[in-house]
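Enquirer: here's my sequence, what's the structure:
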Amino acid sequence: MNVEAPWRGNNLARQIVVLSALSFMIIAAVIGAGAFGNTAVEDQQDGALSTNGSYLAPAGPAFSIWSVIYLGLIAYAIWQALPRQRTNRRQRALGWLIALTMTLNGLWLVTARFGTLFLTVVVIVLLLAALGWTFRVAVRTREPRGGVVDSILIDGVTGLHLGWVTLATVANTAAWLTTIAPASWEKAADAIGIGVLVVVGLIGLAIAWQSSWRLTPALALAWGLSWLAVERFGGEPRSTGIGVMAIIVAAFVLLPPAVIRILRLLRPSVD
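Expert: Next up, the predicted model:
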């Protein structure tokens, strides 16, 4: 009896599911971008998801990071579909999880188009949890890595996805709360926004620490925070306090892993 046959079937199924999840995500992204006459994401939900939807929404250029994340996920899906990756232990541990994150990514876009703002919060929280778990498995699994390509397409892309969605979850939740909160709450918007950014900074530092100071989540988070600052300084609603805090938190999140990674390059023995 060929005991390898069931594993081959499961591994092939995993590769197909990853490609299917990617296809779903790309179709949802194309529709979400406003193709085929649809309303773009920033104009959906009565504009709540636009750059002026809340005090914690980043400026428009921040969202260009999706192009990098999507290209990375496309490259991963093609790479993992190669025959030599079929029985790879790292792929067995992570393929299904990455497929889940791509599916939730696409589901968020579908929810933004056809669902409610509250449902977008639910889906993006699920996406954040899935990315957190996937990244944890990626950096802690004992299965051997497959070189630079493996590190970039699994650890790197998942890290960027996680870092960006961390901030996107905050912005999405703030947009929803803005639509349901009493108008009187706006008087405390600066204080609330600054407090939330402090928590974001602590979360970003915790992600770096738990991942042995991987840099990509911090890069994505700092990128989003920097554009959040730009929007608060020059856009609406304007808030100098939140803008300044966003810059401080971006530095707080980015500098520790960057310095540690540089030290490790200079002194490989440093932990």
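Enquirer: only C-alpha atoms for contact and neighbour calcs from this point on.
Expert: Noted.
Enquirer: what's the burial count for A229?
Expert: A229 has 28 neighbours, counted by other C-alpha atoms under 10 Å.
Enquirer: enumerate every residue touching it.
Expert: Going by C-alpha atoms under 8 Å, 6 or more residues apart in numbering, A229 touches P58, I242, G243, V244, M245, A246, I247.
Enquirer: mind running it again at 10 Å?
Expert: The contact partners of A229, by C-alpha atoms under 10 Å, 6 or more residues apart in numbering, come to 55-59, 235, 238-248, 250.
Enquirer: just I31 next, same as before
Expert: M25, G37, N38, T39, A40, V41, L109, V110, R113.
Enquirer: ok, back up a step: ChimeraX command for the buried members of the contacts of A229?
Expert: Here is the ChimeraX selection string for the buried members of the contacts of A229, based on 16 or more other C-alpha atoms under 10 Å:
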select :55,56,57,58,59,235,238,239,242,243,244,245,246,247,248,250
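Enquirer: in helices only, show me the contacts of A229.
Expert: Under the assignment DSSP state H, the contacts of A229 contribute T240, G241, I242, G243, V244, M245, A246, I247, I248, A250 to helices.
Enquirer: just these now: which is nearest D155?
Expert: Here the nearest of those to D155, counting by C-alpha to C-alpha, is A250; it sits at 21.0 Å.
Enquirer: another sequence for comparison is provided below:
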Amino acid sequence: MKRIWKRIAVAVSAVVAVVGAFVGSGAAGGTPIQDAAGGALSASSTAIAPDGPAFSIWSVIYVGLLAYAIRQCFRTADDDRHARLTLPVVLSLLLNAAWILSVQFGFLWLSEPIIVALLAVLVWTFVLLRRSRPSGVVEAIVTDGTFGLYLGWVCVATAANTAAVLTAAGFRGFGLGQDVWGVVVALVAGLVGVLLAVWGRGRLAPAASLAWGLAWVAVARLDGPLVSTPTAVAAVVAAAAAVVVTLVVRARAGWRGAPAAVAGGAKATHFAH
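Expert: Below is the predicted model:
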């Protein structure tokens, strides 16, 4: 019965997150996130804000989260990997919805602790996934791939959200200017991508979504009302560094070969997650 309630909790939380995303998109009559809170999260709000199309990655993430919620309902009773993921997954889904609501209702200051907590929970999830290999290709894509994308994107989103909150609060960057802060934050995001690549043994999904977000930061800084060529260049360099290091680490892991202890179909998924 306890296992059943855990599965229900994940499924319900996934529905809550998707409904929150629907509301946040403005499709339900609400204000789109980029226009909410006085436009604090729009592409022209800060030097590290990504351009609008960047947010389309949420569609992929939400599809993955729904697929995960459905898949975990049919997992075997002795699947410890999914049992350990229940709490952080539920928390991440609820925090996601809470972040959207905080912005929708104009509580921009509240969105900051929420998204930082979301990032922390996703790091926790990443740690748990890193400790074991997926059981097959589907597991690698649905679980490791989804939460890898989720983590990488939220790294960029946290940076953008923090910049928006500080700007709305009147912070002016100690007089250093938007170019300096844009370059610094972009390079820090790239460093995070490099660390995830090394620590995660070359997992592709976090690097892909982080690079996606940084690429759209570069696009936003090359056109529109808030142009910053130095930030755009730094964002491209940071994205490239995260991707290259990930591929190098992945290749080295492949050359060494999969651990002998890998059982069943896990070896075949070595490059899938």
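Enquirer: TM-score for these two?
Expert: Laid over one another, the chains give 0.90 as their TM-score (TM-score structural alignment, normalised by the length of structure 1), with 259 aligned residues with a C-alpha RMSD of 1.8 Å.
Enquirer: coming back round to it: which of the ones in helices among the contacts of A229 of structure 1 lies closest to R214 of structure 1?
Expert: Closest to R214 of structure 1, out of all of those and judged by C-alpha to C-alpha, is A250, at 15.4 Å.
Enquirer: the closest one maps to what in structure 2?
Expert: Under the alignment (TM-score structural alignment), A250 of structure 1 pairs with A239 in structure 2.
Enquirer: which ones are touching its match?
Expert: 186-187, 189-191, 193-194, 207-215, 218, 233.
Enquirer: 7 Å instead?
Expert: G190, A211, L214, A215 (C-alpha atoms under 7 Å, 6 or more residues apart in numbering).
Enquirer: in three-state terms, label the first one for me.
Expert: For G190 of structure 2, the assignment made with DSSP: H, G, I helix; E, B strand; the rest coil gives helix.
Enquirer: excluding sequence neighbours, find me the nearest residue to it.
Expert: Distance criterion C-alpha to C-alpha, 6 or more residues apart in numbering; nearest residue to G190 of structure 2, sequence neighbours excluded, is A238 at 4.1 Å.
Enquirer: which ones are touching the one you found?
Expert: A186, L187, A189, G190.
Enquirer: out of those residues, which comes closest to V12 of structure 2?
Expert: Nearest to V12 of structure 2 among these, with distances taken as C-alpha to C-alpha, is A189, at 32.2 Å.
Enquirer: can you find the partner of that closest one in structure 1?
Expert: With TM-score structural alignment as the criterion, A189 of structure 2 lines up with V200 in structure 1.
Enquirer: what do you get for R221 of structure 2?
Expert: Using TM-score structural alignment, R221 of structure 2 lines up with R232 in structure 1.
Enquirer: element containing that match?
Expert: Assigned by DSSP states H and E, R232 of structure 1 belongs to helix 216-234.
Enquirer: how about the secondary structure of the aligned residue in structure 2 for I124 of structure 1?
Expert: In structure 2, the residue matched to I124 of structure 1 (TM-score structural alignment) is I115. Classification of I115 of structure 2 using three-state DSSP returns helix.
Enquirer: ok, I115 of structure 2 - contacts?
Expert: For I115 of structure 2, the contact set (C-alpha under 7 Å, 6+ apart) comprises W99, T158.
Enquirer: from V249 of structure 1, how far off is L197 of structure 1?
Expert: Using C-alpha to C-alpha, to the nearest Å, we find L197 of structure 1 at a distance of 7 Å from V249 of structure 1.
Enquirer: what about the residue nearest to G190 of structure 2, distance to A11 of structure 2?
Expert: 36 Å.
Enquirer: how about W124 of structure 2?
Expert: Distance from W124 of structure 2 to A11 of structure 2, by C-alpha to C-alpha: 20 Å.
Enquirer: neighbour count winner among those two?
Expert: A11 (23 against 15).
Enquirer: residue in structure 1 matching the more buried one?
Expert: By TM-score structural alignment, A11 of structure 2 lines up with L19.
Enquirer: right, and its match touches Y76 too?
Expert: No - counting by C-alpha atoms under 7 Å, L19 of structure 1 sits too far from Y76 to count as a contact (9.5 Å).
Enquirer: what's around the match of A189 of structure 2, how many residues?
Expert: With other C-alpha under 10 Å as criterion, V200 of structure 1 counts 21.
Enquirer: go on, G136 of structure 2?
Expert: Residues contacting G136 of structure 2 under the criterion other C-alpha under 10 Å number 17.
Enquirer: swap in the one 5 residues further on?
Expert: For I141 of structure 2, the number of neighbouring residues by other C-alpha under 10 Å comes to 20.
Enquirer: in structure 1, what residue corresponds to it?
Expert: Under TM-score structural alignment, I141 of structure 2 pairs with I152 in structure 1.
Enquirer: try K2 of structure 2
Expert: Matched by TM-score structural alignment, K2 of structure 2 corresponds to N10 in structure 1.
Enquirer: one more: L210 of structure 2?
Expert: The alignment partner of L210 of structure 2 in structure 1, by TM-score structural alignment, is L221.
Enquirer: so where does the nearest residue to its match once chain neighbours are set aside fall, helix or strand?
Expert: What sits nearest to L221 of structure 1 in space, not counting adjacent residues and going by C-alpha to C-alpha, 6+ apart, is G163, at 4.8 Å. Following DSSP H and E, one finds G163 of structure 1 within helix 157-180.
Enquirer: orientation of that helix relative to helix 216-234 in degrees?
Expert: 40 degrees (axes from the mean of the first three to the mean of the last three C-alpha atoms, to 10 degrees).
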